[in-house]
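>>> Sequence plus predicted model, see below.
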Amino acid sequence: MPRALVVADDLTGATDTAHAFAKRGYGTTVRVDPDSEPNASVLAVNTDSRYADPETAAERVRRVVRGTDAPVVYKKVDSTLRGNVASEVDAAMERFDRGLFAPAAPAVGRLTACSHHLVDGCLLTDTEYANDPNPPASARLPALFEGLDRPVRHLGIGAVAAGPDAVRGVLDDVPPGSVIACDATHERHLVAIARAGRESDRRPLYAGSSGLAEHVAVPGEPDRKPGFEYAAGGALGVVGSVSERSLEQLAALPEEWVIAIGPEELLSDPEGAGREAGRRTADRLAAGEHAVVTAAPDREAVERTLELGHERGLDGEAIRERVTAALASAARAGCGEAAGLFVTGGDIAMAAFDALGVRALSLSGVEVEAGIPVSRLDGGCADGLPVVTKAGGFGSDATVINCLRALGGDHE
């Protein structure tokens, strides 16, 4: 039985949150194949529910939580509140009579003040994330839970800054079944929230982004020393995210690294187009060069793909399915020559790992940059291959370059 369970709605979220435990020395695994049963102190499960309907998402979370006796359960939510945040937290609360909800992640510019969630200083609903297929329902935390039969208490920055005793006092006093939605603008605020949960007589559900997970305690002692040995050679990148940050990171790559799948080929024969791109990447990788395959090298390509898809009677979901199929096919065709694999975009990562037959990811406890962990693939045709997964909106312009160079052995 794991000592802690992480339940996330996409794969990159499961991985970056699991890393918060792995880097403290806990053996940590992200389950990819739902039929696998990894033996780990901390188990992270991806319910693949960010774009499911709320009822389906809730049932997937409920099923996972019912299946564990782990003393600590962490419901990971997107740091930009996309997906079925309220319904999934509500479902995870089934085993708990209190919930601490703190989605802030100050290290990556996600802050909550006066109950409102900010991204890089902007109100969440004024950012590009408001245009997501399953966008944040509100920038105001308590409003997320409106319509649920559950008490919600907002805990302002003053109370959180007063320390863990103040937070614990609120946690102990709220009505059973309550969710406490917490402000946090600094790491010390998340420390106070996590410590309050640990010291309370009311064992709470923890719900937040990877930020709060950094400070949630695991029963018992660490059992694995963080560390990783990199190979040397060319690394394969698969970029599926179309966030502005991901496009900026692609633009920073040397032009010869990027292998783009054209819109016409993508929509007509996604798997064939992916195999051809994979063949081209394999040629570069065999020569020890890095290669990055994408269907969206720039915003113009994204718009062109959508335009052509709509002309062919395809909706957004059908277009995304073709993109996913093409990139997964490219990953399978190209990874045999790779020293390591880099993937950004949770849906793309899941599809790529499925194509490779991966059962799980074993976290190393090492990261390339903050929030961007290194793992190894467990099972399938690329068993043991080093892998880096990244949420689309994370990192600087140089992040993809840094990840590929690290996977290729140049990690100083």
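Noted; the coordinates are in hand.
>>> okay, CA-based contacts and neighbour counts for the rest of this
OK.
>>> Which secondary structure element is home to Leu100?
strand 98-102 (DSSP states H and E).
>>> tell me which residues in that strand are buried?
98-102 (16 or more other C-alpha atoms under 10 Å).
>>> Then stretch 262-281?
Neighbour-count burial for stretch 262-281 [16+ other C-alpha under 10 Å]: 262-263, 266-267, 270-281.
>>> And the next helix or strand past the strand holding Leu100?
Next along from strand 98-102, by DSSP H and E: strand 110-113.
>>> Out of the buried residues of strand 98-102, which is nearest to Arg168?
The nearest member of these to Arg168, counting by C-alpha to C-alpha, is Leu100 at 10.3 Å.
>>> how about the closest one, what does it touch?
The contact partners of Leu100, by C-alpha atoms under 8 Å, 6 or more residues apart in numbering, come to 179-182, 193, 197, 204-207.
>>> centre of the chain versus the strand ranked longest in the chain, how much separation?
Longest strand of the chain, by residue count under DSSP state E: strand 360-369. Between the centre of strand 360-369 and the centre of its chain there are 13 Å (C-alpha atoms, centre = their mean, to the nearest Å).
>>> what's next to stretch 272-280, contact-wise?
Residues contacting stretch 272-280 (C-alpha under 8 Å, 6+ apart): 259-261, 265-266, 293, 325-335.
>>> which ones among those residues are found in helices?
265-266, 325-334 (DSSP state H).
>>> Put this next to the first one:
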Amino acid sequence: MARERVFIVADDLTGALDSAAGFAERGARVRVACRPRDLPAALGSAAEVIAVATGTRDGTEAEAARVAAAVARDLAGHSGILFKKIDSRLKGHVAAELAPLAASGARLVVNPAIPALGRLCLQGAVCGAGVEVPIPVAPRIGRALQIPDTRTQADLAAQLPEDLSEAVYVGAAGLAEALADRLWPGGAARPLPRLELPALLAIGSRDPVTLAQVDALRDVPVLEAPNGACPELPDAPLLLIRMTPGAEEIPGDAAAAAFAGTLAEAQRHVRPATLFACGGESAAALLARLGIGQLDVLGQILPGVPVARTAEGAPLVIITKSGGFGPPDSLVKLVKFLPTV
């Protein structure tokens, strides 16, 4: 059955992978462009779902709008369904990025809920897991809209129009999964690759959820990188590097750049077959350093934890997780997929 292509625009790499994984689990061929400049090559692939990470979550609103407009121009000559992936807690420059991608009169289906992970939409606001105070959705979208109460994945599926081509979709992994169910009903996932050592675990997120997951690890040495810097790397088949605050406070972008350098050195030192990155910028920065611009998404190894493989360059299995999701034993479960160290 012929299907329209799906184009996903996310403001960070974790989001691009999260929202694309649901399509891969149903048998779709999924390609992720790690940066906007990688999008034309991805569009030239045979993938049925193309996602792009704009890397604009933490920049200025003006830069986010400029990059989104450039992406819109790249997509203009391609027919398909547009999905604007947004953070489920509505972080970033949502309205500024949506404006060049969807005309003011376009029909929008908006819902950032991810019921499978306990994040819901009630009375027009995001609530549930990881949300201390409900977050109204419409003001962040910048358009008048109503969002039905959403407690289950079935609630999300019910919000899709009969003709999917009628709308632009704005949401997170939950809405992407609903769309994938409609387009690939009964589709079967391809087998995930076996995780191999050596493995590098890069923890760039400082979210309390992630900190609890790191603390739950008992048998994995944790190497701290204050302000992103870690001058000495041990010889070990499994290396976990966590960015921590330094003795002196430095700008966030400087710490992120230092951490990217640390991870690049760790990659040269460890030569990992498996890379796990918690925090989208950590993965994006390392892949940029390695010159890797495209990934093939294969599915999820745990809920909300997508698995991808490099589509170019050295073969590498990449696993990513958003900082604010998952139970305390998420990293423990992940490490158990690896061979015994």
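Cool, got the structure. Just so it is clear, the model here is predicted, and its values are computed rather than measured.
>>> Once they're superposed, tell me the TM-score.
Here the TM-score for the pair of chains, by TM-score structural alignment, normalised by the length of structure 2, is 0.87; 330 aligned residues with a C-alpha RMSD of 2.6 Å.
>>> returning to what we had before: just want the angle from the helix or strand following the longest strand of structure 1 to strand 360-369.
Scanning forward in sequence from strand 360-369 of structure 1 by DSSP H and E, the next helix or strand is strand 372-378. Strand 372-378 of structure 1 runs at 150 degrees relative to strand 360-369, counting by axes from the mean of the first three to the mean of the last three C-alpha atoms, to 10 degrees.
>>> okay, and the following helix or strand past strand 372-378 of structure 1 goes to which residues in structure 2?
Sequence-wise, the next helix or strand downstream of strand 372-378 of structure 1 (DSSP H and E) is strand 386-390. Under TM-score structural alignment, the counterpart of strand 386-390 of structure 1 in structure 2 spans residues 317-321.
>>> Average offset of the matching stretch relative to structure 1?
Comparison of stretch 317-321 of structure 2 with structure 1 after fitting gives an average deviation of 1.0 Å (mean C-alpha distance after the TM-score superposition for structure 1).
>>> before we move on, back to that, what would the ones in helices among the contacts of stretch 272-280 of structure 1 look like in TSV with distance to Ala318 of structure 1?
Conversion of those to TSV gives the following (distance: C-alpha to C-alpha, whole Å):
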residue	distance to Ala318 of structure 1
Glu265	15
Leu266	12
Ala325	11
Ala326	13
Leu327	15
Ala328	15
Ser329	17
Ala330	19
Ala331	20
Arg332	21
Ala333	23
Gly334	25
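>>> So among those residues, which ones count as buried?
266, 325-334.
>>> any chance of those residues in JSON lines, with distance to Glu307 of structure 1 too?
As requested, those are exported to JSON lines (distance: C-alpha to C-alpha, whole Å):
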{"residue": "Leu266", "distance to Glu307 of structure 1": "13"}
{"residue": "Ala325", "distance to Glu307 of structure 1": "19"}
{"residue": "Ala326", "distance to Glu307 of structure 1": "18"}
{"residue": "Leu327", "distance to Glu307 of structure 1": "20"}
{"residue": "Ala328", "distance to Glu307 of structure 1": "22"}
{"residue": "Ser329", "distance to Glu307 of structure 1": "23"}
{"residue": "Ala330", "distance to Glu307 of structure 1": "23"}
{"residue": "Ala331", "distance to Glu307 of structure 1": "26"}
{"residue": "Arg332", "distance to Glu307 of structure 1": "28"}
{"residue": "Ala333", "distance to Glu307 of structure 1": "28"}
{"residue": "Gly334", "distance to Glu307 of structure 1": "29"}
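>>> What about the aligned residue in structure 2 for Met93 of structure 1, how many residues nearby?
With TM-score structural alignment as the criterion, the equivalent of Met93 of structure 1 in structure 2 is Ala102. By other C-alpha atoms under 10 Å, the residues close to Ala102 of structure 2 number 18.
>>> I'd guessed Ala102 of structure 2 sits against Val168; true?
Yes - with contact defined as C-alpha atoms under 8 Å, Ala102 of structure 2 counts as touching Val168 (6.9 Å).
>>> Next up, the contacts around the counterpart of Pro306 of structure 2 in structure 1.
With TM-score structural alignment as the criterion, Pro306 of structure 2 lines up with Pro373 in structure 1. For Pro373 of structure 1, the contact set (C-alpha under 8 Å, 6+ apart) comprises 15-16, 19, 363-367, 388-390.
>>> Filter the residues you listed by whether they're kept in structure 2.
Using both residues aligned by TM-score structural alignment, their matches' C-alpha atoms under 8 Å as the contact test, the members of those still in contact in structure 2 are 15-16, 19, 363-365, 367, 388-390.
>>> could you dump those to CSV with neighbour count and distance to Asp120 of structure 1?
Listed next are the kept ones among the contacts of Pro373 of structure 1 as CSV, based on neighbours: other C-alpha atoms under 10 Å; distance: C-alpha to C-alpha, whole Å:
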residue, neighbour count, distance to Asp120 of structure 1
Thr15, 34, 22
Asp16, 28, 19
His19, 33, 23
Leu363, 31, 28
Ser364, 25, 29
Gly365, 24, 27
Glu367, 21, 22
Val388, 27, 24
Thr389, 26, 22
Lys390, 29, 18
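>>> could these go into TSV alongside distance to Val65 of structure 1?
TSV is the format used below for the kept ones among the contacts of Pro373 of structure 1 (distance: C-alpha to C-alpha, whole Å):
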residue	distance to Val65 of structure 1
Thr15	18
Asp16	20
His19	20
Leu363	22
Ser364	25
Gly365	25
Glu367	28
Val388	27
Thr389	25
Lys390	25
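>>> Could you report the separation of the residue opposite Arg82 of structure 1 in structure 2 once aligned from Ala64 of structure 2?
Correspondence of Arg82 of structure 1 to structure 2, assessed by TM-score structural alignment: Lys91. Separation of Lys91 of structure 2 from Ala64 of structure 2 (C-alpha to C-alpha, to the nearest Å) stands at 13 Å.
>>> of the two, who's got more company?
Ala64 (23 against 12).
>>> And the strands in the stretch 201-350 of structure 1?
Ranges of strands within the stretch 201-350 of structure 1 are 205-208, 235-239, 258-260, 291-294, 340-344, based on DSSP state E, counting those that start in this stretch.
>>> Go through the ones you listed and pick out the most buried.
Of the strands of the stretch 201-350 of structure 1, the one with the most neighbours on average (mean count of other C-alpha atoms under 10 Å) is strand 235-239, at a mean of 29.
>>> how far off strand 386-390 does the longest strand of structure 1 point, in degrees?
Using the same axes, to 10 degrees: strand 360-369 of structure 1 against strand 386-390 is 70 degrees.
>>> In CSV, list the buried residues of strand 98-102 of structure 1 along with distance to Glu311 of structure 1.
What follows is those, written out as CSV (distance: C-alpha to C-alpha, whole Å):
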residue, distance to Glu311 of structure 1
Arg98, 50
Gly99, 47
Leu100, 47
Phe101, 43
Ala102, 43
